[in-house]
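> Here is my input, please return the structure:
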Amino acid sequence: MNSNHWHILGAGAMGCLFASQLVEAGCRVTLLLRHRPEASSSSLTVDSENSSNELTVQLDHAASTGEINHLLITTKAQDAVDAVKSIAPRIGKQASILFATNGMGYAAAVKAFMPDNPIYYATSTEGAYRLDTLHIRHAGRGITRIGSAEGLPLPSWHEDWRKTSLDCQWDDDITTALWHKMAINCAINPLTAIHQCLNGELARRKQLKQEVGNLCDEIAEVSLAAGFDTTAATLHEDVAAVIAGTANNRSSMLQDVAAGRSTEIDFITGYLLRTAQKYSLDLPHNKNVFNKVLALGL
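Reported below is the predicted structural model:
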C-alpha cells in the first residue's frame, strides 16, 4: 500500500474518477464531504464501456479533524477558495495543494492565506459524468497534465499519478495549458448557457457560429498580449475541433444554469476580462456574454 494519503474536496464526476484511480494505484483516499457522512467508508462505482468497477473509499466531513498532507481540489471554481478555508486548520504546513478545477484566478486567493503551501495544478481531457452519488461513468480517455506555476520541481507524490491507468504527464509549462483550456471554455461555455443549447449548435446555427468567431478574435488578441502565442494562433481551429468533438455535450455552465446553480463565469470569462484590462484591451463581445450570464441571476 502506498503511504500517501490523498484527501479530495469535491465528489463530482472528476473527483470520483481521480479517487478511483488513486485507490487502484495503492493510495489511501478520503473524500471530504460538505455534510457529515453516515458511514466512514462507501462503495464508489465507475462504469466504463465494457465494465463496471466498485472500490471502497473513505468518507469524512470537511470540518472533522486529522492532518491533511496531500489535498486534491475538484470543486467548482467558485467554491474552491471557501472549500479550502473550511479545512485550512487541518492542512499541514508543507502539504501539497493540487487544483483540478476549471478556470483561473482562484489560487491567488488561497495563496494569500496559505503562503507556505506548495500549489500545483491539474488539467485533464478525461471524460466523466455523474450517474448518482458516488457513481460515475468514465466516458472517454484523455491526457491529465500536472504542473506548478511557481516553477516547483517534480514532486515525489507525482509517482502516485503515474501508477494510475490515466495518461498523466508532468508539464513544466502548466500555465499555458491552463490558459489554453480556459480560452476554449470562454468561446463555448457562456454561449451554450445563454442560448440553452448543446455544443454542436454553436457550429450549426449561423448566428451562433459568428458569435463564436467574434469571441475567438478577442480571446486570441488577449492571448497574444499575455504571451500565449500558440493559443492565439490556433484558437479558432481548436475551438471548432472541440465543438465538433463534443457536439452532443451539454457544457458544465449550461448544466449549472439549468440546475439553478452558480456558474464559473467569473473564473473563465471574468479572468479573461481582468487580464485584458492589464493590457488596456477592450473585449465587447466577451463582456457582453459575461454580463448576460451574470444577468441569469445565478
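> For the rest of this, base every contact and every neighbour count on C-alpha atoms.
OK.
> quick one: Asp116 and Gly92 touch, right?
No - here Asp116 lies out of contact with Gly92, judged by CA atoms under 8 Å, at a distance of 9.8 Å.
> So for the two, which residue has more residues nearby?
Gly92 (16 against 13; other CA atoms under 10 Å).
> which parts of stretch 103-116 are buried?
103-107, 110, 114 (16 or more other CA atoms under 10 Å).
> want to throw the residues you listed into CSV with distance to Met14 and secondary structure?
Converted to CSV, those look like this (distance: CA to CA, whole Å; DSSP: H, G, I helix; E, B strand; the rest coil):
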residue, distance to Met14, secondary structure
Gly103, 15, coil
Met104, 17, coil
Gly105, 20, coil
Tyr106, 18, coil
Ala107, 19, helix
Val110, 21, helix
Met114, 25, coil
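> Determine the set of other helices and strands touching the biggest helix by length in the chain.
Ordering each helix of the chain by length in residues (DSSP state H) puts helix 174-195 first. In terms of contacts (3 or more CA pairs under 8 Å, 6 or more residues apart in numbering; DSSP states H and E), helix 174-195 is packed against strand 119-124, strand 143-147, helix 201-204, helix 206-225, helix 229-245, helix 252-258, helix 284-295.
> for the third one, which positions count as buried?
This means helix 201-204. 201-203.
> out of the residues you listed, who's nearest Ser223?
The shortest approach to Ser223 among the buried residues of helix 201-204 belongs to Leu202, at 21.8 Å (CA to CA).
> Would you agree that closest one is in contact with Gln196?
No - using CA under 8 Å, Leu202 is not in contact with Gln196, being 10.8 Å away.
> Please enumerate the helices of the stretch 1-150 of the chain.
Using DSSP state H, counting those that start in this stretch, the helices of the stretch 1-150 of the chain run over 13-24, 77-87, 107-113.
> tell me the angle the first one makes with strand 119-124.
Angle of helix 13-24 versus strand 119-124, following axes from the mean of the first three to the mean of the last three CA atoms, to 10 degrees, is 100 degrees.
> Residues touching helix 13-24, excluding its own?
8-9, 28-29, 31, 44, 46, 55, 57, 73-75, 128-130, 134-138, 160-161, 164-166 (CA atoms under 8 Å, 6 or more residues apart in numbering).
> re the thing from before, looking at the helices of the stretch 1-150 of the chain, which one is packed in the most?
Comparing these by mean neighbour count (mean count of other CA atoms under 10 Å), helix 13-24 ranks first with a mean of 22.
> for the residue nearest to Thr192 when sequence neighbours are not counted, what are its contacts?
Counting by CA to CA, 6 or more residues apart in numbering, Leu254 is the residue found nearest to Thr192 once chain neighbours are left out, at 5.9 Å. Listed by CA under 8 Å, 6+ apart, the contact set of Leu254 reads 189-190, 192-194, 196-197.
> Let me know the closest of the residues you listed to Val242.
Asn189 (11.4 Å).
> I'd like the structure of this one too, to check against the first:
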Amino acid sequence: MSAAEVLIVGTGALACLFAARLAAAGVRVAMLGSWQAALQAISQTGIQFTALDGQQSVVRAFATADPNEVQGVQQALVLVKSWQTERAARQLQGCLAEEGVVLTLQNGWGNREILSQSLGAERVALGVTTVGATLLAPGAVRQAGEGILSLGAQPRLGRLIPYLRQAGFQLEVRSNAEALLWGKLVINAAINPLTALLGVANGELLHRPTARQLMHQAAQEAAEVAKAQGIELPYPDPIEKVEAVARQTAENLSSMLQDVRRGAPTEIDAICGAVVHAARHVGLSTPTLEMLWLMVRALVEQPNQP
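Predicted coordinates for the structure are as follows:
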C-alpha cells in the first residue's frame, strides 16, 4: 500500500490516537510498527478509539511491519518510544520519499538527532504535544486530554499541517524548536518518574507534600540545565508550569507509569538521564533528577542471572 497521505510510525497509545483522529477526518493513514499484537488487532478489527466525551468508535487503518508496503511516504509522524527511535529510523530509510518529511512528537532528548543521522536533517521536523492518551489494549486507546501540538518551523511541514488541522488538532508553530523540546522535557522529568514510582495519576502529586516538593525540585533542576545552555523555556516559571500541568492532567496516567504497569521499557534514560548528562556537560549538579533516574531504572530492571 503506497497511497497513504500520512504514515504513523508506531502502534502505541499516541500512535493509535493520531491515526484514529486523522483517519476519522478522512485522511488516508497507514501505520508502520513492530508490535505484532497491535498490528494484528488493528488489521483485524481496526483502532478502538474512545474520545474525550466517552464516545466510542472503530476506525480502520492499514497497519504493517514491512516498510516495502508503504513506499514513497511524503509525511510521517514518529510516535514510538525513545528507545525504539533507531529502529524507526531504519524503517523510514526504506520508505520515506526523498522530498518527504518526518515529524517527531516523541518524549525525551536525542530523537531528532537519531532520525537526522539516518534520514538527513532537511527531512526531519521537531514538535511536542500535550495531547494525552491511555492504551487500553493493543489497538485500543482512550484520549485523556486535548492539549496542543507545538511544532518547530520547518518548510516541509506545510504539507502535513493541513491534515493535522483537518483532524481537529490545535496547532502552533514556533521558531525555536529547542525551547519547545526543553519546555516539555522539564515537565516530563518532574512528573513522569514520580508517578511511575508512586503508581499514581498526575494530579495525585499535588496532594502529597513530599512528592510535590520532589516535583518542584526536579523541575527547577531541569530548568537550570536549560538556562545554562542558553535555552529560554516557553514559560517564565518552571514550578508554576509543572503545577499547572499536573492540575490540567490530574486524571492522566503518565506514559511512564503505563509502561511500568505493562512491564515495558521506560523512557527514563531519554528524559531524566538526558538532563543529568546535559547537566554534567555544563558543570551542574542535579541530585533530584539523578535519584529519580536511578530509581526508575531500579524499578524496572531485571535481576542479573547467576
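> sorry, back to before: quick one: the buried residues of stretch 103-116 of the first structure as a markdown table, columns for distance to Phe228 of the first structure too.
Formatted as a markdown table, those follow (distance: CA to CA, whole Å):
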| residue | distance to Phe228 of the first structure |
| --- | --- |
| Gly103 | 16 |
| Met104 | 15 |
| Gly105 | 17 |
| Tyr106 | 20 |
| Ala107 | 20 |
| Val110 | 24 |
| Met114 | 28 |
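> Report how many residues lie close to Gly12 of the second structure.
23.
> Can you tell me how far it is from Gly158 of the second structure?
The gap separating Gly12 of the second structure from Gly158 of the second structure is 26 Å, by CA to CA, to the nearest Å.
> before we move on, what about Tyr235 of the second structure?
When distance is defined by CA to CA, Tyr235 of the second structure is 26 Å away from Gly158 of the second structure.
> One more: Gly230 of the second structure?
Distance from Gly230 of the second structure to Gly158 of the second structure, by CA to CA: 29 Å.
> do Val128 of the second structure as well
17 Å.
> Could you do Gln48 of the second structure as well?
Taken as CA to CA, the span from Gln48 of the second structure to Gly158 of the second structure is 30 Å.
> my guess is Asn199 of the first structure meets Gln255, correct?
No - using CA under 8 Å, Asn199 of the first structure makes no contact with Gln255, being 11.9 Å away.
> of the two, who's got more company?
A direct count of neighbours by other CA under 10 Å for Asn199 of the first structure and Gln255 places Asn199 higher, at 24 against 15.
> That one maps to what in the second structure?
Counting by TM-score structural alignment, Asn199 of the first structure lines up with Asn202 in the second structure.
> Settle this for me: its match is touching Thr195, isn't it.
Yes - counting by CA under 8 Å, Asn202 of the second structure does reach Thr195; the two are 6.3 Å apart.
> Not counting stretch 77-91 of the first structure itself, show me its contacts.
9, 62-63, 65-69, 73, 75, 101-104, 106-107, 109-110, 262-264, 266-267.
> ChimeraX command for the buried members of these?
In ChimeraX, the members of the contacts of stretch 77-91 of the first structure classed as buried (16+ other CA under 10 Å) are selected with the following command:
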select :9,62,63,68,69,73,75,101,102,103,104,106,107,110,262,263,264,266,267
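> so where in the first structure does the biggest strand by length in the second structure end up aligned?
For the second structure, the strand reaching the highest residue count under DSSP state E is reported as strand 96-104. Under TM-score structural alignment, strand 96-104 of the second structure corresponds to residues 91-99 of the first structure.
> mind listing what's buried in the matching stretch?
91-93, 95-99.
> Is it correct that Tyr121 of the first structure is in contact with Asp173?
No - between Tyr121 of the first structure and Asp173 there is no contact, the gap being 10.7 Å when judged by CA under 8 Å.
> So if I had to pick from the two, which one is more boxed in?
Between Tyr121 of the first structure and Asp173, counted using other CA under 10 Å, the more crowded position is Tyr121 (22 against 15).
> Which position in the second structure pairs with that one?
Under the alignment (TM-score structural alignment), Tyr121 of the first structure pairs with Leu126 of the second structure.
> Next up, the contacts around that match.
Neighbours of Leu126 of the second structure in contact, by CA under 8 Å, 6+ apart: 103-105, 112, 151-152, 177.
> Give me the distance between Pro118 of the first structure and Ala108 of the first structure.
Taken as CA to CA, the span from Pro118 of the first structure to Ala108 of the first structure is 12 Å.
> right, I mislabeled it, should have said Pro89 of the first structure
Separation of Pro89 of the first structure from Ala108 of the first structure (CA to CA): 19 Å.
> ok, for Asn286 of the first structure, nearest residue in space, not its chain neighbours?
For Asn286 of the first structure, ignoring the flanking residues on the chain, the nearest one in space by CA to CA, 6+ apart is Leu215 at 5.9 Å.
> Count the neighbours of the equivalent of that neighbour over in the second structure for me.
When the second structure is aligned by TM-score structural alignment, Leu215 of the first structure is paired with Ala218. Neighbour count for Ala218 of the second structure, taken as other CA under 10 Å: 31.
> returning to what we had before: distance to Arg274 of the first structure added to the helices of the stretch 1-150 of the first structure, as a markdown table?
A markdown table is the format used below for those (distance: least, CA to CA, whole Å):
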| stretch | distance to Arg274 of the first structure |
| --- | --- |
| helix 13-24 | 28 |
| helix 77-87 | 16 |
| helix 107-113 | 14 |
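> Of those helices, which is nearest Asn291 of the first structure?
Between Asn291 of the first structure and the helices of the stretch 1-150 of the first structure, the shortest separation by CA to CA is 16.7 Å, and it involves helix 77-87.
> Now that closest one on the second structure. Mean distance?
When the second structure is superposed, helix 77-87 of the first structure averages 2.0 Å from its matched positions, counting by mean CA distance after the TM-score superposition for the first structure.
> what distance separates that helix from the centre of its chain?
Distance of helix 77-87 of the first structure from the chain centroid (CA atoms, centre = their mean, to the nearest Å) equals 14 Å.
> That one vs strand 91-99, what angle?
Using the same axes, to 10 degrees: helix 77-87 of the first structure against strand 91-99 is 170 degrees.
> center of the second structure - which residue?
For the second structure, Gln106 is the residue whose C-alpha lies nearest the centre (CA atoms, centre = their mean; 3.2 Å).
> Tell me who's in contact with that one.
Residues in contact with Gln106 of the second structure (CA under 8 Å, 6+ apart) are 78-82, 127-128.
> okay if I get these as CSV plus distance to Ile239 of the second structure?
What follows is the contacts of Gln106 of the second structure, written out as CSV (distance: CA to CA, whole Å):
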residue, distance to Ile239 of the second structure
Val78, 29
Leu79, 27
Val80, 28
Lys81, 26
Ser82, 25
Gly127, 22
Val128, 19
